Every structure is written in structure tokens, then in C-alpha cells.
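In: Got a sequence here, can you build the structure:
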Amino acid sequence: MTLRGKLFGVGVGPGDPELMTLKAARVLATAPVTAFFSKRGKTGHARSIANDFLNPKTNEIRLHYPFTTEMDLKDPRYQTEMIRFYDVCAEQLESQLLDGKDVAVLCEGDPFFYGSFMYIFDRLRSSFVVEVIPGVTGMSACWTRAMQPITHGDDVLVVLPATLPEEALVERLIGADAAVFMKVGRNLAKIRSALIRSGLLDRAFCIEQGSMPNERISRMIDKTDDDAGYFTIVLVPGRQRQR
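Out: Below you'll find the predicted structure:
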């Protein structure tokens, strides 16, 4: 009887390959199968980060998203198609695991923080041994690169997907000492409006491609355009009290 392979969710960090953990590098150096998510026709951010750490003989499995920003999240087809996509991905990896091969799934940032790996984890965790290797999150890389300590003492930090309605963003910002906006993309104008309404615009920073070669750091009050790429995070540092 063939022993089942082990599934690894490998956090590779936000962009700078040197921020990958030693454990992640060790697992990737020997993994017989490496899987990663990407937009069709693209290499994929996690794959690019891990490039120099992969087992030269690894069998690479590309998991192509059916779409990224092409369909509105509110479209009922979005959930249906994404569920089907993750079902197919899990089936692909399951066949490798049943064949006795360990599978490492590359995850930008941390696997359990807004990561696609968690949907594979949900589908396979009851049938296979799973090990998750944490990674440096994009938000922690961004506040470090911006030299902005984010919290101290009893500060409350709120993490907000910018895809929420503006009213929900404003509501969540009230009472928070510090904030991080994820999934900024096309939502920068909405974020700016929410920050203005919350009286937080002058404390906010916009970090684009944090820890990557084309990194840009600016204060939101100085950023007058609404252009923001996929790898953009907006921060509102706390630490407003004396210590």
C-alpha cells in the first residue's frame, strides 16, 4: 500500500525572497511537487518569490484562476465558478498525494491570512496530513518598510478588506487605534473618502509593492491620484498615546 503524501502550505512572504523562513526554504528544496496559484498567462507572485529555492526536479502544478478582477464579487456566478475552481484544484493535488508524493503549495504572505491555500486546506485537511508554514505578511512588511510602528500598549488594530462598502469601512474605523486596508486595488478613492470621514487621512500611508524592487511609500494626504496596483496596502499607524 502506497503511503499518502503530505500537504504543505508554504508561506513565502510578501515579495523580498530574503524574508522567506528557513523552514519554508528547506521544504521547497526537497518537495517533489510544487503547486501555485496564478492568473492565466502570468508566472504568479508566490512562484516568482520562491524561484531560487525550488527543488530543480520538482513537478510544478499551475493553478490558474478562472478570473481575478474581471467579474464583480456580487455576481452570483463568481461564487459558483470559484467553488468549482477550488474543487478542481483540490482534486489535482489529491491525485499527487494519493500517489505518495508530498505537495508544497506556495502562498504569498501567510497561508492563513487572506490566502487561497485555505480553500485547498478546507477540502483536503480531513483526508491528508497537512503542515502549514507561516510567512511574513504583506502588512507587516509594509509597516516595517515605511518605518511606522503600528501598535503599542493596548492599541486595537483593525484589518479591513477595502472591498467593503464605504459605510462599513467608516464604522469599523471608529474606535480603532490603528488600521490596515487590504485588497486596495481599485478601491483607493473609497478608502480616501472613509479616512477623511473618520478624521484619519493625515495619519495614513500608502505602500505600493512593499519589500519589492518597485516599492513606493507615500502619505495618503500627498497621494492625489487613485491609481493603486494589486500589491498595495494602506496603513493607519496607532501609537498615539504617550508611553
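In: going forward, measure contacts and count neighbours with C-alpha atoms only.
Out: Fine.
In: how about the top helix by length along the chain: buried residues?
Out: The residue-count maximum for a helix in the chain (DSSP state H) belongs to helix 76-98. Residues 78, 85-86, 89-90, 93-94, 96-98 are the ones in helix 76-98 that count as buried (16 or more other C-alpha atoms under 10 Å).
In: What of stretch 102-118?
Out: By neighbour count with 16+ other C-alpha under 10 Å, stretch 102-118 contains the buried residues 102-113, 116-118.
In: Farthest pair within these?
Out: D102 and F113 (22.8 Å; C-alpha to C-alpha).
In: Which of the buried residues of stretch 102-118 fall within helices?
Out: Per DSSP H, the subset of the buried residues of stretch 102-118 in helices is 117-118.
In: just the buried residues of stretch 102-118 now: which is nearest A162?
Out: F113 (14.9 Å).
In: What number of residues are in the vicinity of D75?
Out: Here the count is done by other C-alpha atoms under 10 Å, and D75 has 9 residues near it.
In: what's the spacing between it and H64?
Out: 20 Å (C-alpha to C-alpha, to the nearest Å).
In: And for Q92?
Out: 12 Å.
In: Next, count neighbours for E215.
Out: E215, neighbours per other C-alpha under 10 Å, totals 14.
In: before we move on, back to that, out of the buried residues of helix 76-98, which is nearest to A179?
Out: Taking C-alpha to C-alpha as the measure, A179 sits nearest to Y78 out of those, at 28.3 Å.
In: Enumerate every residue touching that closest one.
Out: By C-alpha atoms under 8 Å, 6 or more residues apart in numbering, the contact set of Y78 is 71-72.
In: before we move on, what about P56?
Out: A29.
In: Walking through the chain, point out its helices one by one.
Out: Going by DSSP H, the chain shows helices at 22-30, 45-50, 76-98, 117-124, 138-145, 166-173, 188-198.
In: helices and strands around the last one, which ones?
Out: The contact analysis (3 or more C-alpha pairs under 8 Å, 6 or more residues apart in numbering; DSSP states H and E) places helix 188-198 against helix 166-173.
In: Another for comparison:
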Amino acid sequence: MTIGTIHGVGLGPGAQDLMSVRADRLVRGARHIAFFRKAGKPGQARRIVDGMLRADAIEYAMEYPVTTEIPISDPRYNDWLSTFYAECTRHLAALAHAGEDVVVLCEGDPFFYGSFMHLHSRLSDIAPVCVVPGITGMSGAWTASDTPITWGEDVLTVLTATLPEDELTRRIRDTDALVVMKIGRHLAKLRRALVAAGREESAWLVEYAAMPDQRVTRLADATDIAPYFAIVLIHGQGRRP
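Out: Below you'll find the predicted structure:
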């Protein structure tokens, strides 16, 4: 029997018309659709493809056992997620070995801070896996700011706000252009790091980039509360002709 292929499909930053032609074709044609979501929530990836799925599509919601309920330093965090990814891997591999193709919906790009990476590392030796790249959320964010993120030889640094405050400060100070992701409840800490690095006045907060409720605000004018889909930017000021 022919083994099916598991497709990790990047959906881009949040708008259907920013998906690639290949991603659109795979999503619309898939009989088996899998996606990540927080328990009790519809899931952003599933929301992006609303209205695109075929009538007989079989959906498999992969619900995280933990997100922000406990700190990532808690030993249970990795244990629970490891078990979760192993269960998802078994389910998807079983479909593939039954000859079924599966499309796994991925926000942004599957290989950029995406949950699909953890499936790919487990599946690649036991079933065919194909990855479709997507526009990243950070690209959607700097496009929303209507300003280039880098000029000339600017060095761009991408950070997650989950880093320790002193590490954030050091890296913010040492770069020309900046993208900070995974902000959430870490915004106040990130703001302190930006202030310590002397760069808060150059920082912008982009919320829901490429989505209907997109909002771009100077960080100095923002509150200390940010939604899950939020990115902080500092634009480079490098050489220009």
C-alpha cells in the first residue's frame, strides 16, 4: 500500500489571501485536516481556513495539555508536551500508513517557532513529510508598520520575550533592527529591557498583523497588556543610497 504524505502547511500571518497557491490548493483538497489549538478554543489556524475545507473533510484538533498555566521551567511542562506530541505523531502516522494524506495547518511558517517542528522531528523517519513555507508573522508585522525593517547592512535580531530580562537587554542593545515574539504576559519585562537598553522610544507594538483588527502603536504609548498575536519591532536605520 502507498504511504500517505503529511503536509505541514504554512498559512501565513492570518489572512487567506496571503496564503501561497500551494497552501491554498492543499487545504482545499485535503480529506484529513489537523491543527493545533488551546483547549476550549477554535484555534487560529482553523479560523484562517474557515470556509475553505471540503464538505467531507475529517478534522483532527490537537489540543495542547498546557500553554501558560505553569512556567516552562516546571518539569511537568516538557513531560506533558512530549507525551502530547507523541500522541499526535501516532495518530498522524497511522493515517499516513493507511494511505491517507494529511494536511497539518500551521500559522505563519512551519519551521519558524511553530509547533509543527516538534511533529516533523518525530515523523520524518516514519512517514513522508512535506513542508510548505508561509509568510511569517514578523513579516506581516513590519509590513503593517509601513516601514522597512532593515536597510543596508543592518543586523536583524529575532528574540522571544520569554528570555531573562538581562539577556533581552543585552541583545536589544547589540542589534540594529529587532523583532520580539512570544510577548503575552512578558510585555512589562520586555519594556523594562528596552528602557535599560535605551531603545523604548524606537519600539513599535504590532497587534494582530494582517488580521481584521490589526493595530500598530508606539510601544511608549501602549499598555502593559498585549494579546497573543503581538510583535514588537525596532526598525533599522542603516545605509541608504
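In: Overlay the chains and give the TM-score.
Out: Taking TM-score structural alignment, normalised by the length of the second structure as the basis, the two superposed chains have a TM-score of 0.97; 241 aligned residues with a C-alpha RMSD of 1.0 Å.
In: before we move on, the earlier item: show me the buried residues of stretch 102-118 of the first structure that map onto strands.
Out: In strands, judged by DSSP state E, the following of these are found: 103-107.
In: which one of these is nearest P237 of the first structure?
Out: The closest of those to P237 of the first structure turns out to be C107 (C-alpha to C-alpha; 26.2 Å).
In: how much space between the closest residue to that closest one other than its chain neighbours and P165 of the first structure?
Out: In this structure, C107 of the first structure finds its nearest non-sequential neighbour in G11, 4.8 Å apart by C-alpha to C-alpha, 6 or more residues apart in numbering. Distance of G11 of the first structure to P165 of the first structure, given as C-alpha to C-alpha: 30 Å.
In: likewise L54 of the first structure?
Out: As judged by C-alpha to C-alpha, L54 of the first structure and P165 of the first structure stand 40 Å apart.
In: Give me the more crowded residue out of the two.
Out: More neighbours surround L54 than the other of L54 of the first structure and P165, with 20 against 13 (other C-alpha under 10 Å).
In: what's near enough to touch that one?
Out: 25, 28-31.
In: Please name the nearest non-neighbouring residue to Y228 of the second structure.
Out: Leaving aside its sequence neighbours, Y228 of the second structure sits nearest to G184 (C-alpha to C-alpha, 6+ apart; 5.3 Å).
In: do the same with A57 of the second structure
Out: Distances taken as C-alpha to C-alpha, 6+ apart place R31 nearest to A57 of the second structure, at 4.5 Å, with adjacent residues excluded.
In: Over to L201 of the first structure?
Out: Per C-alpha to C-alpha, 6+ apart, closest to L201 of the first structure is L195, 4.9 Å.
In: so who does that neighbour touch?
Out: 170, 201, 204 are the contacts of L195 of the first structure under C-alpha under 8 Å, 6+ apart.
In: residues touching the last one, list them.
Out: In this structure, A204 of the first structure makes contact with 195, 219-221, 234-237, judged by C-alpha under 8 Å, 6+ apart.
In: Select from the residues you listed the one having the most neighbours.
Out: V234 leads the contacts of A204 of the first structure on contacts (other C-alpha under 10 Å) with 28 neighbours.
In: For it, give me its contacts.
Out: 180-182, 184, 204-207.
In: List just the nearest of those to V130 of the first structure.
Out: Nearest to V130 of the first structure among the contacts of V234 of the first structure is M182, at 26.9 Å by C-alpha to C-alpha.
In: I figured that closest one hits V158, correct?
Out: No: applying C-alpha atoms under 8 Å as the test, M182 of the first structure and V158 come out as separate, 10.7 Å apart.
In: Which one's more surrounded, those two?
Out: Between M182 of the first structure and V158, M182 has the larger neighbour count (other C-alpha under 10 Å), namely 21 against 15.
In: To which residue of the second structure is that one aligned?
Out: Counting by TM-score structural alignment, M182 of the first structure corresponds to M181 in the second structure.
In: Tell me the spacing between its match and L205 of the second structure.
Out: Plainly put, M181 of the second structure is 11 Å away from L205 of the second structure if you go by C-alpha to C-alpha.
In: tell me, what's touching these two both at once?
Out: Residues touching both M181 of the second structure and L205 (C-alpha under 8 Å, 6+ apart) are 230-232.
In: quick one: which of these sit in strands?
Out: Members of these lying in strands (criterion: DSSP E): 230-232.
In: from the residues you listed, which is closest to P212 of the second structure?
Out: Closest approach to P212 of the second structure among those (C-alpha to C-alpha): A230, at 13.8 Å.
In: show me what contacts S115 of the second structure?
Out: Residues near S115 of the second structure by C-alpha under 8 Å, 6+ apart: 36, 106.
In: what's the counterpart of it in the first structure?
Out: Using TM-score structural alignment, S115 of the second structure sits opposite S116 in the first structure.
In: What distance do you get for its match to P165 of the first structure?
Out: As judged by C-alpha to C-alpha, S116 of the first structure and P165 of the first structure stand 23 Å apart.
In: again, but for V180 of the first structure
Out: Using C-alpha to C-alpha, V180 of the first structure is found at 16 Å from P165 of the first structure.
In: Compute the first-to-last residue distance for stretch 18-34 of the second structure.
Out: One end of stretch 18-34 of the second structure sits 20 Å from the other (C-alpha to C-alpha).
In: same deal with stretch 2-19 of the first structure?
Out: Note: stretch 2-19 of the first structure ends 36 Å apart using C-alpha to C-alpha.
In: Tell me the buried residues in it?
Out: Buried, per 16+ other C-alpha under 10 Å, within stretch 2-19 of the first structure: 4-17, 19.
In: now swap in stretch 161-174 of the second structure and tell me
Out: Neighbour counts over stretch 161-174 of the second structure (16+ other C-alpha under 10 Å) mark 161-162, 165, 168-169, 171-173 as buried.
In: how close does the nearest residue to L205 of the second structure once chain neighbours are set aside sit to L178 of the second structure?
Out: Excluding its sequence neighbours, the residue lying closest to L205 of the second structure (C-alpha to C-alpha, 6+ apart) is V232, at 4.6 Å. Applying C-alpha to C-alpha, the value for V232 of the second structure to L178 of the second structure is 8 Å.
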